[in-house]
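**Q** this one's structure only:
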């Protein structure tokens, strides 16, 4: 059995992330977490606070973690959310150059979670002062996220973040949720993992706690294929969704199409064909990801897939089977390729490749679709109900 070792760079005054990480890993026997502390005591927008995040002490601690032969090293702090994401990207490069070990950060993990779920509108629950919170909104805007704030807690002492009651964190999450695709609890010293997971069913959107998101991405980078249940959708299904996104982006690039989508019925991962499991878009193309207005299984083209269990290649829509008129009128599609996802006796879903103009699909295009389909099948066998789900 492969054992995965996770190296965590921890703010010195943090009393949350270690116990929460252990709690999230409870019941697994193939993952261990190892922590090294670096001095961080106060969060503000000034030179003294910023100096705490100098790379030198982090690199020294990372080298010590490397002595334990960890599989990944993460900065388990959200400072990149106000210092700028490039600060974290440079830190990860420096850690990997110094240790030869892949690296990430809590901020990058949150952004990766948003990418996996196609989030462009993000609600924020933060413990910081308002000026720090507003800087985070601006930082995320630079990454293509429209962020809205719940009222910040107004705290600057890092140790005190862990004393914020869980009920207050839950209220912030609920306040940040309306009109958002997801909510993020941004701070690894806030006990947000439990309220985040608990509120997801009633809110109907994912809630990304920073500690849980950091653990998810660390497991993912280590190659652990995480499927941790009972702690929210990200730890259960985030890696599967991220791999789907990668497959669809590769298909979009290979075909030069305008949109690729994947629809699946996999209840164990909260997936239903009426909403896409993943989507990749060309420049200026409208997203179809959250449009659940059609009963997808009743569409003419989907019934054709169900009957023939073979790819449907349509250079135009003048012949049967005709797609729904909304696909043409609302989303501007004038040609498409569809391929069924078949596991066992079930047509579990399908991949769609859309073009805004009529086009003759080539053998290279259909080969790219077949390759994407093979990747989806492999992923379902690794993460899904059709294969053995790994505990982590």
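**A** Here it is on my side, so go on. In this text the structure is predicted, and so the values were computed from the model without any measurement.

**Q** all contacts plus neighbour counts: C-alpha atoms, from now on.
**A** Noted.

**Q** Are we agreed that residue 342 is in a helix?
**A** No - under DSSP: H, G, I helix; E, B strand; the rest coil, residue 342 sits outside any helix and is assigned strand.

**Q** With adjacent residues omitted, what lies nearest to it?
**A** Spatial nearest neighbour of residue 342, chain neighbours left out: residue 348 (5.7 Å); criterion: CA to CA, 6 or more residues apart in numbering.

**Q** Same check on residue 354?
**A** residue 336 (4.5 Å).

**Q** now the strands: where do they sit in the chain?
**A** 4-11, 31-38, 72-75, 103-105, 121-125, 146-149, 182-185, 207-209, 259-264, 278-281, 312-314, 335-343, 346-355 (DSSP state E).

**Q** TSV please, covering those and showing mean neighbour count and distance to residue 227.
**A** Below are the strands of the chain laid out as TSV (neighbours: other CA atoms under 10 Å; distance: least, CA to CA, whole Å):
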stretch	mean neighbour count	distance to residue 227
strand 4-11	24	14
strand 31-38	17	12
strand 72-75	28	18
strand 103-105	27	20
strand 121-125	26	24
strand 146-149	20	28
strand 182-185	28	20
strand 207-209	30	16
strand 259-264	26	18
strand 278-281	24	18
strand 312-314	19	33
strand 335-343	22	20
strand 346-355	21	20
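
**Q** A further structure is provided below for comparison with the first:
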């Protein structure tokens, strides 16, 4: 049995995690602890506070008691908002607090894109454009070429959490670009676990979504690989061998 721990901000699309656990169909548990988010707002000041070390550290003891072998900060915006170096420091602080290998959803996107060999990506974000542009900068620092970006102007995670399959499909289609090797949907407040096959069929290319890559990143930290076709190309492709 492998337990992988997640710190999830507030309450929006956390039910993606038991759904993904079911789809993995293996001896893997995904315990999740909710963090106190403060103000629910996709604004830089609110996101910096949401991802502060003290807020994250408050949940690590519960994850340790769950037997988690790794921990991932299951939030994209409140990690990339710190910038490339700041996001690294956030993860280092989390690893020290937890005494476990640690990462965040922002790094999960960078690692997952590399895993599937996607060098050029399109970003289809729920965020306001100023916040989405910070994710683009983060991806560029990770060595990816961002060929297009779409922001949706949604301020709260609570609103994003109400979106269904139709809204998710529309977001992905509007954010796609002919030159993109993959489309990235970077919000863990967005329900996507049940929609990935439909997304990839509609776009005819890999789609990376926040909760999907977050779980994949935890598996990577634990050195586990699971074939789960219902979770998309990321969970079915052989890893790209770096030369």
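**A** Perfect, thanks for sending it. This one's a predicted model, so the numbers in the text were calculated from it and none came from an experiment.

**Q** who wins for proximity to residue 236 of the first structure among the strands of the first structure?
**A** strand 207-209 (12.0 Å; CA to CA).

**Q** how close does that closest one sit to the second structure?
**A** Strand 207-209 of the first structure, aligned to the second structure and superposed, deviates on average by 0.5 Å (mean CA distance after the TM-score superposition for the first structure).

**Q** ok now that strand, how far from the chain's centre?
**A** 10 Å (CA atoms, centre = their mean, to the nearest Å).

**Q** From the contact counts, what lies against that strand?
**A** In terms of contacts (3 or more CA pairs under 8 Å, 6 or more residues apart in numbering; DSSP states H and E), strand 207-209 of the first structure is packed against strand 182-185, helix 193-203.

**Q** post-alignment, the last one versus the second structure, mean distance?
**A** Okay, so that is helix 193-203 of the first structure. Taken over the aligned residues, the distance from helix 193-203 of the first structure to the second structure averages 2.9 Å (mean CA distance after the TM-score superposition for the first structure).

**Q** any chance of the strands of the first structure in CSV, with distance to residue 19 of the first structure too?
**A** Listed next are these as CSV, based on distance: least, CA to CA, whole Å:
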stretch, distance to residue 19 of the first structure
strand 4-11, 12
strand 31-38, 11
strand 72-75, 16
strand 103-105, 18
strand 121-125, 21
strand 146-149, 27
strand 182-185, 17
strand 207-209, 14
strand 259-264, 36
strand 278-281, 33
strand 312-314, 51
strand 335-343, 40
strand 346-355, 39
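
**Q** Out of the ones you listed, which is closest to residue 193 of the first structure?
**A** Across the strands of the first structure, closest to residue 193 of the first structure is strand 207-209 (CA to CA), at 5.2 Å.

**Q** highest average neighbour count across the helices and strands packed on strand 207-209 of the first structure?
**A** Compared across these, strand 182-185 shows the largest average neighbour count, a mean of 28 (mean count of other CA atoms under 10 Å).

**Q** and that strand, how far from the second structure on average?
**A** Mean deviation for strand 182-185 of the first structure: 0.6 Å (mean CA distance after the TM-score superposition for the first structure).

**Q** sorry, back to before: tell me which of the strands of the first structure approaches residue 217 of the first structure most closely.
**A** The nearest among the strands of the first structure, by CA to CA, is strand 103-105 at 7.8 Å.

**Q** any idea what residue 86 of the second structure aligns with in the first structure?
**A** Aligning on TM-score structural alignment places residue 86 of the second structure opposite residue 87 in the first structure.

**Q** Any idea how far stretch 140-154 of the first structure is from the middle of the chain?
**A** The answer for stretch 140-154 of the first structure is 17 Å, by CA atoms, centre = their mean.

**Q** Quick check: buried residues in that stretch?
**A** 140, 145, 146, 147, 148, 149, 150, 151, 152, 153 (16 or more other CA atoms under 10 Å).

**Q** List the contacts of the fifth one.
**A** Residues counted as contacts of residue 148 of the first structure (CA atoms under 8 Å, 6 or more residues apart in numbering) are 121, 122, 123, 124, 137, 176.

**Q** Need the max-distance pair from the residues you listed.
**A** It's 137 and 176 that sit farthest apart of the contacts of residue 148 of the first structure, by CA to CA, at 12.6 Å.

**Q** what residues are shared contacts of these two?
**A** With CA under 8 Å, 6+ apart, residue 137 of the first structure and residue 176 have common neighbours 148, 149.

**Q** mind checking how far the residue nearest in space to the middle of the second structure is from residue 109 of the second structure?
**A** Computing the C-alpha centroid of the second structure and ranking residues by CA atoms, centre = their mean puts residue 210 first, at 2.9 Å. Distance of residue 210 of the second structure to residue 109 of the second structure, given as CA to CA, to the nearest Å: 8 Å.

**Q** Provide a list of residues in contact with the match of residue 86 of the second structure.
**A** Residue 87 of the first structure neighbours (CA under 8 Å, 6+ apart): residue 80.

**Q** Pull out the buried positions in stretch 127-142 of the second structure.
**A** For stretch 127-142 of the second structure, by 16+ other CA under 10 Å, it's 127-129, 131-139, 142.

**Q** so how far does the lengthiest helix in the second structure sit from its counterpart in the first structure?
**A** Taking DSSP state H as the criterion, the second structure has its longest helix at helix 83-98. Superposed on the first structure, helix 83-98 of the second structure shows a mean distance to its aligned partners of 2.3 Å (mean CA distance after the TM-score superposition for the first structure).
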